[in-house]
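Colleague: Only the shape, not the letters, is given here:
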């Protein structure tokens, strides 16, 4: 069976976990999944409840493209918010930043708080001494297309692209799987997805394209925006 953009997303999350990142799952589950079925006060069909739990060992794909974390199946991956944070004593900070950037390049939503603003991260870099540099766009800019004609009298970088070194190792990052954007970025127009394995295409063509873009001073997240 060929792989998909979900295989790529899960693979990056597992690499983050292996690098010492603290990974938590925030989602909504049916309450009946968490009651003791042997007890008389179990409440079948109760309203869904928001839950959060830490992933300790494994994030993987099970049958039918369902995500499994430490043996627990996730019903709908697009309803899951992954919370990522750094443990300075355990986490490979350089690798953490590289993988956060890779998630953003691949089209997934990576958000953090810069000052008082919730922003979408494009790139992350370790500066040392507990500091991180982030390239980002504001959420409202991330939700609309980059129309150069409408902004021809403005500096595009000033309008859409911002840089900050305010983030520290205490920052939390929130990641959501975005299948539509991931497919748009990975596959050329008119491409038959059944002809080639997604992970192979990603490693062989997509990642080198991202490296080439940065070598020319471009920000891949803005190329696609």
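Modeller: Arrived safely. Here the structure is a predicted model, which is why all the values come from computation and not from measurement. Residues are numbered from 1 along each chain as shown.
Colleague: Only C-alpha atoms from now on, for both contacts and neighbour counts.
Modeller: OK.
Colleague: got the contact list for residue 121?
Modeller: For residue 121, the contact set (C-alpha atoms under 8 Å, 6 or more residues apart in numbering) comprises 101, 104, 109, 110, 111, 112, 134, 135, 136, 137.
Colleague: Go again with 10 Å.
Modeller: Counting by C-alpha atoms under 10 Å, 6 or more residues apart in numbering, residue 121 touches 100-101, 103-105, 108-114, 134-139, 142, 162-163, 173-175, 221.
Colleague: could you pull out the strands for the protein?
Modeller: Shown for the chain, the strands assigned by DSSP state E span residues 22-30, 48-55, 59-61, 67-69, 72-73, 81-85, 109-114, 117-128, 131-138, 162-168, 172-176.
Colleague: what helices or strands is the third one leaning on?
Modeller: Counting contacts by 3 or more C-alpha pairs under 10 Å, 6 or more residues apart in numbering; DSSP states H and E, strand 59-61 packs against helix 5-18, strand 67-69, strand 72-73.
Colleague: Buried residues in the longest one, which are they?
Modeller: Using 16 or more other C-alpha atoms under 10 Å as the test for burial, helix 5-18 gives 5-18.
Colleague: tell me what that helix is packed against?
Modeller: By 3+ C-alpha pairs under 10 Å, 6+ apart, helix 5-18 packs against strand 22-30, strand 59-61, strand 67-69, strand 81-85, helix 93-105, helix 179-186, helix 198-201.
Colleague: hold the first one in mind and look at this next one:
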């Protein structure tokens, strides 16, 4: 199986996961079905049960260690990307900046945007800080050992294929979906790519208000 075939296989598996979770949530969930349909239409897929994150420590854009358990007290939207990405990453980060500005003032402080680098070979803390500054200086960047990032990505069902770093100007195949973390630090679901900010701006506030946060 060549690299392209592997990429297609993994991404198809991710799509199947999302669709399976979607059907389960709509058919077997409790509460207002209209609300659930509206969430799904906005690309928000909530898990039937929250998932704990692995016990890992990464490094943020300021060079400080960040234990994943520290991603509490606020909701977090995790995007797995990298600073040398030619298309989906800058587009997604620009959309997240726009989405943040579209949220009501009372919920903006309840959510943090996090870029987890899938290219730690090039994405030093300094590079992450410079890159995120082009979008929103409040965004968090995380990098670390490739094995740790793979462990985290697998735990939250976000596929990517580590690049052959021996090649010049290499790219990294990765998913555009976002991971939703709750204020207790567990994974609550996904937001499917491509992002629809108009619909997300309507559907995210009730979710972000549903539990305590900063």
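Modeller: Now that the structure is in, tell me what you want to look at. Here the structure is a predicted model, which means the values were calculated and not measured.
Colleague: So after superposing, what's the score?
Modeller: Once superposed, chain against chain, the TM-score is 0.23 (TM-score structural alignment, normalised by the length of structure 2); 92 aligned residues with a C-alpha RMSD of 6.3 Å.
Colleague: Tell me which of the helices and strands packed on helix 5-18 of structure 1 approaches residue 50 of structure 1 most closely.
Modeller: strand 22-30 (4.4 Å; C-alpha to C-alpha).
Colleague: Could you pull out the buried residues of that closest one?
Modeller: Neighbour count says strand 22-30 of structure 1 has 22, 23, 24, 25, 26, 27, 28, 29 buried, by 16+ other C-alpha under 10 Å.
Colleague: Equivalent analysis for stretch 3-19 of structure 2, please.
Modeller: Buried, per 16+ other C-alpha under 10 Å, within stretch 3-19 of structure 2: 7, 10, 11, 14, 18.
Colleague: pretty sure residue 95 of structure 1 contacts residue 16?
Modeller: Yes: with contact defined as C-alpha atoms under 10 Å, residue 95 of structure 1 counts as touching residue 16 (7.8 Å).
Colleague: the strands in structure 2, which residues?
Modeller: Under DSSP E, structure 2 gives strands at 44-51, 57-60, 65-67, 75-81, 111-117, 140-143, 160-161, 173-174, 178-181, 187-191.
Colleague: Export these as CSV, with columns for distance to residue 154 of structure 2 and mean neighbour count.
Modeller: Below are the strands of structure 2 laid out as CSV (distance: least, C-alpha to C-alpha, whole Å; neighbours: other C-alpha atoms under 10 Å):
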stretch, distance to residue 154 of structure 2, mean neighbour count
strand 44-51, 12, 18
strand 57-60, 15, 20
strand 65-67, 17, 15
strand 75-81, 11, 24
strand 111-117, 13, 22
strand 140-143, 16, 26
strand 160-161, 9, 18
strand 173-174, 12, 20
strand 178-181, 12, 25
strand 187-191, 12, 23
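Colleague: okay, those strands in TSV with distance to residue 94 of structure 2 next?
Modeller: TSV is the format used below for those (distance: least, C-alpha to C-alpha, whole Å):
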stretch	distance to residue 94 of structure 2
strand 44-51	19
strand 57-60	20
strand 65-67	24
strand 75-81	12
strand 111-117	11
strand 140-143	14
strand 160-161	21
strand 173-174	18
strand 178-181	14
strand 187-191	16
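Colleague: from the buried residues of stretch 3-19 of structure 2, which single one is nearest residue 36 of structure 2?
Modeller: Using C-alpha to C-alpha, the buried residues of stretch 3-19 of structure 2 come closest to residue 36 of structure 2 at residue 18, 14.6 Å.
Colleague: Grab the nearest non-local neighbour of the closest one.
Modeller: residue 45 (7.3 Å; C-alpha to C-alpha, 6 or more residues apart in numbering).
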